[in-house]
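Novice: structure for this input, please:
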Amino acid sequence: MNVHSPLQSREAAVRMASRDWKMLIDGEWLDGSTQDWLDVRDPATGEVIARAPAGGAADIHAAVAAAKAAFDDRRWLNLGAEERSRRLWRVADLIERDAAKIQAVEQLNNGAPASLAAFFTTYAAKFFRHYAGWCDKINGETIEISEPGAPFHTYTRKEPLGVAGLIVPWNGPFASAAMKVATALTAGCTCVLKPSEETPLSALMLGELLIEAGIPAGVVNIVPGHGHIAGAALANHPDVSKISFTGSTEVGKLIANAATGNLKKVSLELGGKSPSIIFDDADLSKAIPGAALGTFYNTGQVCIAGTRVLVQRSVYDQVVEGMAAVGRSLHLGGGFDPEAQIGPLISAKQLERVSGMIDVARDEGAQVLGGGLPFERGYFVEPTVITNARPDSVVVRDEIFGPVITAIPFDDPEEALSIGNDTEYGLAAAVWTRDIGRSQLIANSIAAGTVWVNCQLVLSPGAPFGGYKQSGWGRENGIEGLHGFMQTKTVMTAL
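Specialist: Okay, the predicted model is just below:
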């Protein structure tokens, strides 16, 4: 796959991004009805780099109306499966063509290092191609029934739900938007996408590519805005049949409550407090960097980050020292620092939250390795390993969404399972061991939607992804993710 190199100059990226952006409704680029604006910042400096309209309830209503009209007149479905597949594949081609620009915006607005921005852009194209191949493979089934009366021909159909509201986060904004849009369109839905108010730019760039690829007007609408205004209006809208949300558990619960108005379908990919369990027989040369980067990756702003590292006591000190060394070795920098391996947190608010949680742990008597604030500007915090934290400490119990590991010792597999499952979350887990039987015992018993064995942070468009407990409802990716945007109709015909 030939993906262009990212733009090397921050100044060139600023010139490209620095403008008043517009929202996409019914194929038109429009200013918001509120005349309010979102200041879009570079988290490496805190500087405002662009403005995007802060959509209000009226903008959401207009976008939903456009999506409903497009769904009702079947302007997307009536193209036929082969043509829909061709246009989704075209989106992937256009993403690769414009990869340099997309990556530059992710580096600038998200603070992602170049390699991470490139990965997210490549993954977005991969996702569109994966689902493009599903357009002509959506099938029902024929069912034999034995009921009194005439023989019956009975079959099922898979049909799209209707208008889908897609709400995406800031920790990989382009890829998150692409994943939800590709799935919804493959299912035959029309949609309204609300990107995070922190990172709206790359989602709007996706809108430009969708139009160029021939996605009809009104099929995809994009409205930036604040979650409590635009997001709430979308979740409450009576003409929205489905909400797909990725974000915090707290907001997910609000969306679930809002969905009761018209009993819209809801899928929620929420928070996590994932355990990485390292046994003393593990290959520590792989387990130590694997567990460390399983949290420090993307500055810890990953819902599946393994922030609780459970280590068998006999190798505990070695693993803790090794993970701290990995953290010290990582170069912190902005998106256009060529040596950067870890970028900034997304905002001053997030920096305050993460550093505050580290301070609480330190005040409670925990040992903190790292955790400094290395620069006078920007939202940077050093990778951190915490030991001897109280079991009820916020760093043990709560999602941090920063590069912070809490290391916890254990003695045997039963204790590891008990500690691993002692959380309200259940998004992911990792197991590091050479014992295949032990690995499967843990994988089968841990309450998590995804379990990695001797690896971490591996995701694929074809593999279902979602959480147990308060980490969410439903699954994304694969056929399960596609079915989340569809409903089943049973047809019975007397012969």
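
Novice: C-alpha only now, for contacts and for neighbours.
Specialist: Noted.

Novice: what is the neighbour count of the closest residue to Asp93 other than its chain neighbours?
Specialist: Excluding the flanking residues, the one nearest Asp93 by Cα to Cα, 6 or more residues apart in numbering is Ala125, at 7.2 Å. When neighbours are counted by other Cα atoms under 10 Å, Ala125 registers 24.

Novice: same deal with Arg362?
Specialist: Neighbour tally, Arg362, other Cα under 10 Å: 16.

Novice: where does it fall, secondary structure wise?
Specialist: Element membership for Arg362 (DSSP states H and E) is helix 348-363.

Novice: ok, Leu206 next?
Specialist: In this structure, Leu206 sits in helix 201-212 according to DSSP H and E.

Novice: list the contacts of the helix or strand immediately after that helix in the chain.
Specialist: Per DSSP H and E, the first helix or strand lying C-terminal to helix 201-212 is strand 220-222. With contact meaning Cα atoms under 8 Å, 6 or more residues apart in numbering, strand 220-222 is reached by 23-27, 63, 66-67, 181, 190-195, 203-204, 207, 210.

Novice: other SSEs contacting the longest helix along the chain?
Specialist: In the chain, taking DSSP state H as the definition, the longest helix is helix 114-132. Here helix 114-132 touches helix 81-97, helix 99-105, helix 173-187, going by 3 or more Cα pairs under 8 Å, 6 or more residues apart in numbering; DSSP states H and E.

Novice: now do the residue nearest to Asp93 against Ala65, distance only.
Specialist: Ala125 is 29 Å from Ala65, where distance means Cα to Cα, to the nearest Å.

Novice: equivalent analysis for Leu206, please.
Specialist: Remark: distance between Leu206 and Ala65 (Cα to Cα) = 21 Å.

Novice: now swap in Phe485 and tell me
Specialist: 19 Å.

Novice: okay, those two: which has more neighbours?
Specialist: Phe485 (30 against 19).

Novice: this one next, for a side-by-side:
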Amino acid sequence: MTIAPSAAARAFLDGPHRLLIGGEWVEGEGRGIAVENPARGEIIAEVRAASLDQLDQAVSAARSALHGDWSRLGGRDRGVILDRFADLLEARADLIGEVMTLDNGSPLLSSRMVVQHLAAELFRYYAGWASKIAGESFQPSLTARPTLDIMVATTRDPIGVVGAIVPWNAPPGMMALKMAPALAAGCTLVLKTAELAPLVGELFAQLWIEAGGPAGAFNLIHGHGEDMGAAMAAHPGIDKIAFTGSTAVGRRIVEAATGNLKKVSLELGGKSPVIVFPDADLDAVIPAAAMACYLSTGQQCMAGSRLFLHADIHDRVVEGVATFARTLKVGDGLDPATVLGPMISARQKARVLDYIDIAKAEGATAALDSATFDGPGHFVGPVLLTGVSPGMRIEQEEVFGPVLSAIRFDDEDTMVDAVNGTPYGLSGSVWTRDIARALRVAKRVDSGQVGINIHAAMSAETPFGGNRQSGWGREFGREGLDGYLKTKAISINLGPKP
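Specialist: Reported below is the predicted structural model:
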């Protein structure tokens, strides 16, 4: 089913695609980036990357705003702008969601939800925090100076100019996750879009201007990760890099950031477990386990791609997940019936198919194999593998596609060892009616987030981030704000003690 883009989306695609630097729209001076609709394999727009000189200009504009118009706004006024931005997001959710779908293939309903129920909510949540950032005061114990009356006051100040590098899988949510807490904290930003899905960033830049955001507080550039992302990570004028993406790229960012020892926060890959015990409500488990992996066609960091099933219920859950997955429509995200869109690129499709072949060669069996599709677009249907054991590549490495591995277990201790036996530690879930067992196992799972009878229960208030090679730091919640603040202690000599 082929559905044409709306007139508003078409007009945006056909219009100019530029950078926002210091409050001005400018043409990129770097190489061209052809933007493909992955559902059709068609080029829908072309943007130009920023040059290194334009990166310098964006950083300078952010630095000027940090010490200028943006710094002169109090927390309440920053919050007003962020609230206004959220209003505009909700008002333009249809257009932004449609552009996201055209840009990365995500089903339209999911795209709109990312705008309305993630991006807008994040801006509102951090708008509330902007006026509540405060230090504390106390009297220290100075045994070396017992006769002096000393008071210490702490301040919580913006960390500075932030370089934000976002992925392609959910641009509105990922941009909001960097912008909202950084701006609430009083930082300024240079945000680089993902070269595979850059278009939503331009809509965000438009909204920033409409919301009354000061020039230079938010700057938007396009560019490829290997050159522009690397240049941002190494740039001496950037005080912090906030990155979401693959673990391999995260390592390179850390290496590049050592020049000025800038702060770095990383939300990286995952190989998240879904652990099911025999007493779980299997009618709830089966669709939830399927969608924990297949949502966003598996192109999400928290995907529950390892399904640990107790031997007593292994076969029943495998059959149920396979049956459920067969009902999921794979197709163009503009089709309202679509549940699974395409892979982001031909390269990613080939990578996923290679992993399936490797798994079969290592002894896995496909209980459901709907991987290949004829016609245009980069589609891979839902795949369910059984006979997967700890240590196989499909069990250890992030596939980033709709490939679910079922792993049989009998013993809790052995299962927990296997759960924690990958380099990752991002998300996971435990399914059982026994709350004591649920809490016991959840505490033993080494990841930044664990759900009990729910997978990936994200909210603006709930901290999220990875352990081990899944990242550094936390996003969402109060912890997400802390990553953009620095503490200063001011010691005041009040004179001799009375």
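
Novice: re the thing from before, how far apart are the helix holding Arg362 of structure 1 and its match in structure 2?
Specialist: In this overlay with structure 2, the average offset of helix 348-363 of structure 1 from its partner residues is 1.0 Å by mean Cα distance after the TM-score superposition for structure 1.

Novice: that helix maps to which residues in structure 2?
Specialist: Mapped onto structure 2 using TM-score structural alignment, helix 348-363 of structure 1 spans residues 346-361.

Novice: quick one: contacts of the matching stretch?
Specialist: Residues from elsewhere that reach stretch 346-361 of structure 2 (Cα under 8 Å, 6+ apart): 343, 366, 371, 378-380, 388, 392-394, 399-401, 403.

Novice: which of those residues fall in strands?
Specialist: Among these, the members falling in strands (DSSP state E) are 366, 403.

Novice: drop anything exposed from the contacts of stretch 346-361 of structure 2.
Specialist: For those, a burial check counting by 16 or more other Cα atoms under 10 Å picks out 343, 366, 371, 378-380, 388, 394, 399-401, 403.

Novice: measure how buried Asn139 of structure 1 is and give me the count.
Specialist: The local packing of Asn139 of structure 1 (other Cα under 10 Å) involves 11 other residues.

Novice: and if you look at Met113 of structure 2?
Specialist: Count around Met113 of structure 2 with other Cα under 10 Å applied: 17.

Novice: quick one: contacts for Asn454 of structure 1?
Specialist: Per Cα under 8 Å, 6+ apart, neighbours of Asn454 of structure 1: 286-287, 430-433.

Novice: mind checking which of those are buried?
Specialist: Of the contacts of Asn454 of structure 1, these count as buried by 16+ other Cα under 10 Å: 287, 430-433.

Novice: could you dump the residues you listed into a markdown table and include secondary structure and distance to Pro275 of structure 1?
Specialist: What follows is the buried ones among the contacts of Asn454 of structure 1, written out as a markdown table (DSSP: H, G, I helix; E, B strand; the rest coil; distance: Cα to Cα, whole Å):
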| residue | secondary structure | distance to Pro275 of structure 1 |
| --- | --- | --- |
| Ala287 | helix | 13 |
| Ala430 | strand | 6 |
| Val431 | strand | 8 |
| Trp432 | strand | 11 |
| Thr433 | coil | 14 |
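
Novice: for the counterpart of Pro195 of structure 1 in structure 2, which non-adjacent residue is closest in space?
Specialist: In structure 2, the residue paired with Pro195 of structure 1 is Thr193, using TM-score structural alignment. Excluding the flanking residues, the one nearest Thr193 of structure 2 by Cα to Cα, 6+ apart is His222, at 5.4 Å.

Novice: what about the equivalent of that neighbour over in structure 1, neighbour count?
Specialist: Taking TM-score structural alignment, the alignment pairs His222 of structure 2 with Pro224 from structure 1. Neighbourhood size, Pro224 of structure 1 [other Cα under 10 Å]: 33.

Novice: which residues touch Pro224 of structure 1?
Specialist: By Cα under 8 Å, 6+ apart, Pro224 of structure 1 lies in contact with 23, 52-55, 194-197, 200, 230.

Novice: coming back round to it: buried residues of the longest helix of structure 1, list them for me.
Specialist: Under 16+ other Cα under 10 Å, the buried positions of helix 114-132 of structure 1 are 114-118, 120-132.

Novice: which stretches in the stretch 301-450 of structure 1 count as helices?
Specialist: 316-329, 348-363, 394-397, 413-420, 436-445 (DSSP state H, counting those that start in this stretch).
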